[in-house]
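Enquirer: show me the folded form of this:
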Amino acid sequence: MSTLERPEAGLRRAKPAVIDEVFASDVLAGLSKPQKELPCRWFYDTRGSELFEAITGLPEYYPTKTEAKILTACALELSGLAGPRVAMIEYGAGAAVKTRLLLDALEAPLYYAPVDISAAFLRGVAENLAREYPAIAMRPIIGNFLSDLEIPTELQTAQRRLGFFPGSTIGNLSDDEITAFFRRARRQLGEDGMLVIGADLRKSPDILIPAYDDSAGVTAAFNKNLLARINRELGGDFDLERFSHKAVWNDADSRIEMHLVSDIAQSITLLGKSFDFAGGESIHTENSRKFSVPGLQSLAEDCGWRPVRVWEDPQKLFSVQMFG
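Expert: Next comes the predicted model:
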């Protein structure tokens, strides 16, 4: 058995002393639906983040490597379009590898404002980057990029606000959520603001399925880790060995779906509630939508954005799109 999986037995666990009420509410609501589901934002505890970093290095997983190559190639052109002395706001800040590509290329940027729901994570990102970029003022913004954000007023002193939304995280969102994001970003970045988005493109399922169900089982471990987190933080009794990872291509909705499939009929309990599973029943844990360039541009234009530039890799696996 792979050490990446670290399965936990389905032992009944004591209720933790401190519970994240938002996490608990999301889990209870999701498991109560006819098609059980769990929001993908809860993947990223410490172990989940480690596993995702491992995924990005897998030979089957093209998005991270391809986007980084595109950004490396287009960074100077992007900088010229954005102009000097910008304030860069990154929605859903990650490990900041791609962030550095832009900060290195931009002309005398004034501010960097990463957005994330975790205050501790943001502090770490800001502290690390502050040491590397002492001339750029770090202004972390604690919040969910799908909600209204309080943008520090000093960022308005920059010549332009530049939004950065990499990693095709936009592919986790529904059309309604994408529309809401575009509209909020228009308000937050201002009428002369610009927005750079990394968006994965439609392609053959022969490429997509291995990217989300790798031969080493790392994505399976990443998916199952969500159940381990529920066990640890909410006192659940999921037996990870009785659930299997599954990735499927939904052509009608142009998305890869990740599921955790119950191998047998079983019941699990957490927070005083019981949830029954039929054999073969699944928990839907993530959507990863794949776009056409015109399709994403149309959604953006409906929300007041104008397409400025599109960069793609030679195989047209991935796109970086700029809007103004």
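Enquirer: please count neighbours and contacts with C-alpha atoms only from this point.
Expert: OK.
Enquirer: strands along the stretch 201-324 of the chain, start to end?
Expert: Counting by DSSP state E, counting those that start in this stretch, the stretch 201-324 of the chain has strands at residues 243-250, 255-262, 266-270, 273-277, 282-289, 307-312, 318-323.
Enquirer: a markdown table please, covering these and showing mean neighbour count and distance to F52.
Expert: Below are the strands of the stretch 201-324 of the chain laid out as a markdown table (neighbours: other CA atoms under 10 Å; distance: least, CA to CA, whole Å):
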| stretch | mean neighbour count | distance to F52 |
| --- | --- | --- |
| strand 243-250 | 19 | 15 |
| strand 255-262 | 23 | 14 |
| strand 266-270 | 16 | 26 |
| strand 273-277 | 13 | 27 |
| strand 282-289 | 22 | 14 |
| strand 307-312 | 17 | 24 |
| strand 318-323 | 24 | 19 |
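Enquirer: let's compare: structure for the following, please.
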Amino acid sequence: MSRAFEITRTLPEDTTGADLRADVLGGLTAEPKVLPPKWFYDARGSELFDEITTLEAYYPTRAEREILLARAGEIAEATGARTLIELGSGSSDKTRHLLDALPDLHTYLPVDVSESALTQAAQALAEERPGLAVHALIADFTRELDLPGDPPGPRLVAFLGGTLGNLLPAERAGFLRAVRGMLAPGDALLLGTDLVKDPAVLVAAYDDEQGVTAAFDKNVLAVINRELGADFDLDAFDHVAVWDAEREWIEMRLRSREATTVKIPALDLAVDFAAGEEVRTEVSAKFRRDGIAAELAAAGFELARWWTDEGGRFALSLSTVPDAAGNGNAQTV
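Expert: This next block holds a predicted model:
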């Protein structure tokens, strides 16, 4: 018998527009200028990112899928999850490997800011799996989450794709604490993280020869033009990807080719750019096992399992919520 598909909105209808205005105003008047990466992802940006994931130079998606295919059974056995909560679920494509492997799964709870992506993916999964309760949540996972209903435990939170690396260190700490706060002893966190490697490999993944990542990076300017009436000339900016060895992260930037002034009528703002001036549009941190373990421990998790792809490029880690005696629900390996 089919369980009902439900969708709950905790993100107010006007939040996206208000957040965009605040981020653009604050970011383009800052020194140096910054724009948050979440504004890449309108319909066009999502199409471009899907294209990026098929490029030979962009390994993270393939590497993570390799691990999921090989280890989904172990994840299921270690967690015994009855509820799967996926943060930033998007199309829920990779999640199907987990859904197939979890024999006792009762509820799938995808969380995303995009109502259209959520509805399409969640409805499809509900139809494919009539015994599964699918409850989609329109919410910003970087803010405090209130889970709808009382999904049964054990609960497994999945945060895949290396998205943790897009958060700055203080943001990561707050995010992990918030995830820990919505879980109970016996629950677990499945985390995808890209690993530190040869900088040439990393830069190539974020600056492909085909120019797809450049178009993706510049799409944030197209979003601002459309939503705020700005007059950015996308051809006047170059995409740049730089490895910061000290912080161990990739920075994506947009560099102005010449001195120019951009008008943003919705903000009553004119922004001056010097020739060669850059706007940071994304940070993508890369990790080491010891560092991940320390960040998880600081948030109240215990790292229990660690898997990498065959090439050692990407990692999936499974962390547990210890009980009062300090015991998790998965044997540490």
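Enquirer: out of the strands of the stretch 201-324 of structure 1, nearest to I178 of structure 1?
Expert: Distances from I178 of structure 1 to each of these were compared by CA to CA, and the smallest falls on strand 282-289, at 11.4 Å.
Enquirer: mean per-residue distance, that closest one versus structure 2.
Expert: Following superposition, strand 282-289 of structure 1 is found to deviate from structure 2 by 0.4 Å on average (mean CA distance after the TM-score superposition for structure 1).
Enquirer: looking at the strands of the stretch 201-324 of structure 1, which is nearest to G193 of structure 1?
Expert: G193 of structure 1 lies closest, by CA to CA, to one member of the strands of the stretch 201-324 of structure 1: strand 318-323, at 8.7 Å.
Enquirer: angle of that closest one against strand 307-312?
Expert: Between the axes of strand 318-323 of structure 1 and strand 307-312, defined by axes from the mean of the first three to the mean of the last three CA atoms, to 10 degrees, the angle is 170 degrees.
Enquirer: ok, back up a step: could you dump the strands of the stretch 201-324 of structure 1 into CSV with distance to I19 of structure 1 added?
Expert: Listed next are the strands of the stretch 201-324 of structure 1 as CSV, based on distance: least, CA to CA, whole Å:
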stretch, distance to I19 of structure 1
strand 243-250, 24
strand 255-262, 24
strand 266-270, 12
strand 273-277, 15
strand 282-289, 21
strand 307-312, 43
strand 318-323, 39
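Enquirer: now for those, which one comes closest to I136 of structure 1?
Expert: Among the strands of the stretch 201-324 of structure 1, the nearest to I136 of structure 1 by CA to CA is strand 318-323 (22.5 Å).
Enquirer: where in structure 2 does the closest one fall?
Expert: Following TM-score structural alignment, the aligned partner range for strand 318-323 of structure 1 in structure 2 is 314-319.
Enquirer: re the thing from before, the strands of the stretch 201-324 of structure 1: which one's closest to T66 of structure 1?
Expert: Relative to T66 of structure 1, the nearest member of the strands of the stretch 201-324 of structure 1 by CA to CA is strand 318-323, separated by 6.7 Å.
Enquirer: thinking again about what came up before, mean deviation of the match of strand 318-323 of structure 1 from structure 1?
Expert: Comparing stretch 314-319 of structure 2 with its match in structure 1 after superposition yields a mean distance of 0.3 Å (mean CA distance after the TM-score superposition for structure 1).
Enquirer: check contacts around the residue nearest the centre of structure 1.
Expert: The residue at the geometric middle of structure 1, judged as the C-alpha nearest the mean C-alpha position with CA atoms, centre = their mean, is T169 (4.1 Å). Residues in contact with T169 of structure 1, defined by CA atoms under 8 Å, 6 or more residues apart in numbering, are G198, A199.
Enquirer: now do 10 Å
Expert: With contacts defined as CA atoms under 10 Å, 6 or more residues apart in numbering, the neighbours of T169 of structure 1 are Y91, G92, I197, G198, A199, D200, N287, S288, R289.
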